[in-house]
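Chemist: Next one to model:
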Amino acid sequence: MVLVTAAALAVALAVAVAVFALTKGSEPPETGPLALVPVPAPAATSPACTALLGAAPTELTSNGTRLKLRELATPAPPATMAWGEPDALVLRCGLNRPPELTPSAQLRLVNKVQWLQVPGEGASTWYVVDREVYAALTVPDSAGTGPLQEISDAVAAKLPARPLRFS
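Modeler: As a prediction, the model looks like this:
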C-alpha cells in the first residue's frame, strides 16, 4: 500500500511539473525598451518630422488589438516611434529617398497618402513618398491594415502632399 501511494505521488508530482512547464512557456516574453539600429535620416530634425511625430497616435489598432506606444532604448534614433510588443511597428521620419522609388514603382494610396511597400522577411516597410520628408512604417506581416490607415491620417493632417521625386 505504501508503495502504491508513493508511486501515485510521484506520478502526480510529474504531472504537476509538466503542467507548470507548459503554462510557464505560454506566457508572453517579458520585453523592455525596444533597441533600434540607427539608419540615415538626414531630415529627422526637420519641422515636418516634428509635426508628424507630434500627430502620431499613442495607440494603433492592429487586427482589433490596441498597440501601445513603446519605449525606445537609448540611444534612440531621432524621429522614431514604435508600438506593440513583442513584435513592434516602427515609424521613422526624415529618411533618404528609398531606392525602390522609381517612375514604374507600384504605389498604394491610403487615406490620401501615397505609400511604397518594400517587402522584407517577416515584415514590410511602407514608405510615405509624396510629402516633404520621407517616412517609413515597418509593420510585421501579421499586422492588419489599421496601423497604416492611422499613420496615413496623421501624415495627411500634418504634411501637405508634394509631387513625387525620383532623384
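
Chemist: Could you use CA atoms for every contact and neighbour count after this?
Modeler: Fine.

Chemist: so where do the strands sit in the chain?
Modeler: 59-62, 65-68, 80-83, 89-95, 107-110, 113-119, 123-128, 134-140 (DSSP state E).

Chemist: How about residues contacting the first one?
Modeler: Residues lying outside strand 59-62 but in contact with it, judged by C-alpha atoms under 8 Å, 6 or more residues apart in numbering, are 66-69, 83, 143-147, 150.

Chemist: and this one, so I can compare the two:
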Amino acid sequence: MPDSDTGAPPRVVLVTAAALAVALAVAVGVFAWVKGSASPGAGPLPLVPVPAPAAASPACATLLDAAPAELTSNGTRLARRELAAPAPPSTLAWGTTDPLVLRCGLDRPPELTPSASLRLVNGVQWLQVPGEGASTWYVVDREVYAALTVPDTAGTGPLQEISDTVAAKLPARPLRFS
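Modeler: Okay, here's the model as predicted:
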C-alpha cells in the first residue's frame, strides 16, 4: 500500500527489502569465501599416467591391497586420497596438500646403475630421485618396481611404513641393471 503523501511503498517494505538484499549479499560473500578457502586437496586427486607395464601384475595387486589406509608424515596422519578418473593403474595417494603418491609396475628407473647410491629402509632397497619440491623413491629389489613420491616437507614415516608393507608382501630379488 503506497504512502498517502508520496505514493512510495510503506517504510516497512523498503526496510525489509533492503535487509533481504544485504542478507543475500552477505550469504553470497560467505559462500564464496568458504569455497575459496576450502582445502586445495579437497576432492579426487588428478594424476597423469606414467608408463607402468607391470601395473596389472599380481605383485602390484598384492602391494596395493596391503598398503595402509593412512600414513604418518611428521606426526600427522594422512588418509588415503581418492583419485580422479581416469586414475592411473596401480596407484594410491595419501594426504590433501602435497599428497604422497605410490605407483606400482613402473619401468626400471634409468638412474638405477651399478654405481647408484641406494638406501636400505626396513629391509627394502630404495633409489632416491630428487625433483622440485619432492623426491621419488623407487623400490629396486623386488619383482616389480614401485615408486613413492614424497614432498620434501614430509618426514621419513611414509617411506618406513611403505617399506614395512613391501618387505612383508614382496620377496626381495637381486638388483637388475638392464
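
Chemist: What value does the TM-score take for this pair?
Modeler: Put the two chains on top of each other and the TM-score (TM-score structural alignment, normalised by the length of the first structure) is 0.84; 146 aligned residues with a C-alpha RMSD of 1.6 Å.

Chemist: Between the strands of the first structure, which one is closest to K158 of the first structure.
Modeler: Among the strands of the first structure, strand 113-119 comes nearest to K158 of the first structure, with 11.4 Å by C-alpha to C-alpha.

Chemist: Which strands or helices does that closest one pack on?
Modeler: Under the contact criterion of 3 or more C-alpha pairs under 8 Å, 6 or more residues apart in numbering; DSSP states H and E, strand 113-119 of the first structure touches strand 107-110, strand 123-128, helix 146-158.

Chemist: which of the residues in the first one are buried?
Modeler: Applying a neighbour-count criterion of 16 or more other C-alpha atoms under 10 Å, one finds 107, 110 buried in strand 107-110 of the first structure.

Chemist: Equivalent analysis for stretch 134-145 of the first structure, please.
Modeler: With burial defined by 16+ other C-alpha under 10 Å, the residues of stretch 134-145 of the first structure counted as buried are 134-140, 143.

Chemist: Tell me the one of those residues nearest S167 of the first structure?
Modeler: Y134 (13.0 Å).

Chemist: wait, that closest one sits on W126?
Modeler: No - with contacts counted by C-alpha atoms under 8 Å, Y134 of the first structure stays clear of W126, the gap being 10.3 Å.

Chemist: and the longest helix for the second structure?
Modeler: helix 11-37 (DSSP state H).

Chemist: ok, now how distant is the counterpart of L127 of the second structure in the first structure from L148 of the first structure?
Modeler: Using TM-score structural alignment, the partner of L127 of the second structure in the first structure is L116. Distance of L116 of the first structure to L148 of the first structure, computed by C-alpha to C-alpha, to the nearest Å: 12 Å.
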